[in-house]
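K.L.:
only geometry, no sequence info:
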């Protein structure tokens, strides 16, 4: 997660440094390659230092995931705010950022959405950060409903339907199934926009709706 501050450990920065080191390790080695001892070594602190902030590996993973959700929501939110007043463009812009985040950080995305963390028993702060990501989708959809451009259906149904489509595309690209269509970041963005437009309009012909 390159957007985490790259500052060395000093004074109260231990927790941040450990999360930063753990995030980098996940992208390089995967979740199974993560350990508190290895994270401590990467952060340049003693092997007992992580226990000042984290009880175990699961505790560290939850903290890393929380930061990941916050970064995802921040990226998508900033993209949406560039199109205030236009819910359709907000939806596309935020969705493309979601796709780019998942494709460029596949192992982090797996931590967030791959079932590695049981969200039912996750720490409250992690639940809140994950819910904030979903609430962004709901907000955009509610904006569209009020503007009369989205269907007047249950917001949760619309949010789950659209997010499922975007998440599915992200997984297909990350898994290498769409290598010919999404070999570069620009291609990923272009394909994302196409899929988002189809999610908005549907695939039925106008006279079949």
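P.N.:
That came in fine, so what should we check first? A quick note: this is a predicted structure, and the numbers were derived from the prediction, not measured.
K.L.:
Please make it C-alpha for all contacts and neighbour counts, starting now.
P.N.:
Will do.
K.L.:
Off-centre distance for whatever helix or strand residue 108 lives in?
P.N.:
Using DSSP states H and E, residue 108 sits within helix 106-113. When distances are taken as Cα atoms, centre = their mean, to the nearest Å, helix 106-113 is centred 8 Å away from the chain's centroid.
K.L.:
Put this next to the previous one:
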């Protein structure tokens, strides 16, 4: 049986748009995040993402079987960015777990404000089964482990209370996550009057929370 030699035409759609090799998957995710923040999850489609990147409408399916898998890819990148910010906080204040936790909380809020739709995607019920996407599952665990590293460092220095690391990490996470969600949903401005900037707000709330987990 004779085989046909591949040509450029084999990588073109009916719209004559070439299929891009290389880092197409990351380009698709970046484009999808931009579209997501401009609109919402409901309006996002693989076809719209392909159009924004400049590839055929079938090209994204080489990397994502459907819209949900694309959303999982977006969420995974979000968790990886969150984990990276936590590690940066550790590097910034290598001997000060309290400062690490405050800085991590501030960076968490900044990410939420910059990418509110992505934040809702990461922690909402749009993707009810993270276990179905191994990369998403591992990136979420990676982010939470970054927070646990800070708590463990504080415990080893006698700064934070001894006890269940995951419970203390959950306490810290719940505090700053709740603040972030209230902020991006506009609830804070509608309920209380604050003249402080975002960093001051994040640090102030973190300080109140820290008083609860610091060792006596």
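P.N.:
Sure thing, it's come through. Every value quoted in this text rests on a predicted model; they were computed, and no experiment measured them.
K.L.:
TM-score of the superposed pair?
P.N.:
Aligned and superposed, the two chains score 0.87 in TM-score terms (TM-score structural alignment, normalised by the length of structure 1); 193 aligned residues with a Cα RMSD of 1.8 Å.
K.L.:
so the helix holding residue 108 of structure 1 matches what in structure 2?
P.N.:
Aligned using TM-score structural alignment, helix 106-113 of structure 1 spans residues 116-123 in structure 2.
K.L.:
what comes into contact with the matching stretch?
P.N.:
33, 36-37, 40-41, 71, 74-76, 78-79, 112, 127, 184 (Cα atoms under 8 Å, 6 or more residues apart in numbering).
K.L.:
Give me the mean deviation of the helix holding residue 108 of structure 1 from structure 2.
P.N.:
When structure 2 is superposed, helix 106-113 of structure 1 averages 0.6 Å from its matched positions, counting by mean Cα distance after the TM-score superposition for structure 1.
K.L.:
By how much does the following helix or strand past that helix deviate from structure 2 on average?
P.N.:
Counting by DSSP H and E, the next helix or strand C-terminal to helix 106-113 of structure 1 is helix 124-147. Following superposition, helix 124-147 of structure 1 is found to deviate from structure 2 by 0.6 Å on average (mean Cα distance after the TM-score superposition for structure 1).
K.L.:
ok, residues contacting helix 124-147 of structure 1?
P.N.:
If you take Cα under 8 Å, 6+ apart as the criterion, helix 124-147 of structure 1 is touched by 62-63, 65-66, 69-70, 72-73, 77, 86-88, 90-91, 119, 150-152, 155-156, 158-159, 163.
K.L.:
redo that, cut-off 7 Å
P.N.:
With Cα atoms under 7 Å, 6 or more residues apart in numbering as the test, helix 124-147 of structure 1 has contacts from 62, 66, 69-70, 73, 87-88, 90-91, 119, 150-152, 155, 159.
K.L.:
Where in structure 2 does that helix fall?
P.N.:
So helix 124-147 of structure 1 sits over residues 134-157 in structure 2, by TM-score structural alignment.
K.L.:
which one of the contacts of helix 124-147 of structure 1 is nearest residue 182 of structure 1?
P.N.:
Among the contacts of helix 124-147 of structure 1, residue 91 lies closest to residue 182 of structure 1 (Cα to Cα), at 20.4 Å.
K.L.:
For residue 102 of structure 1, see how far away the closest one is.
P.N.:
17 Å (Cα to Cα, to the nearest Å).
K.L.:
Assign the most centrally placed residue in structure 2 to one of the three secondary structure states.
P.N.:
Structure 2 has residue 78 as the residue nearest its centroid, 2.1 Å off, counting by Cα atoms, centre = their mean. Three-state assignment for residue 78 of structure 2 (DSSP: H, G, I helix; E, B strand; the rest coil): helix.
K.L.:
Show me what it aligns to in structure 1.
P.N.:
Using TM-score structural alignment, residue 78 of structure 2 pairs with residue 68 in structure 1.
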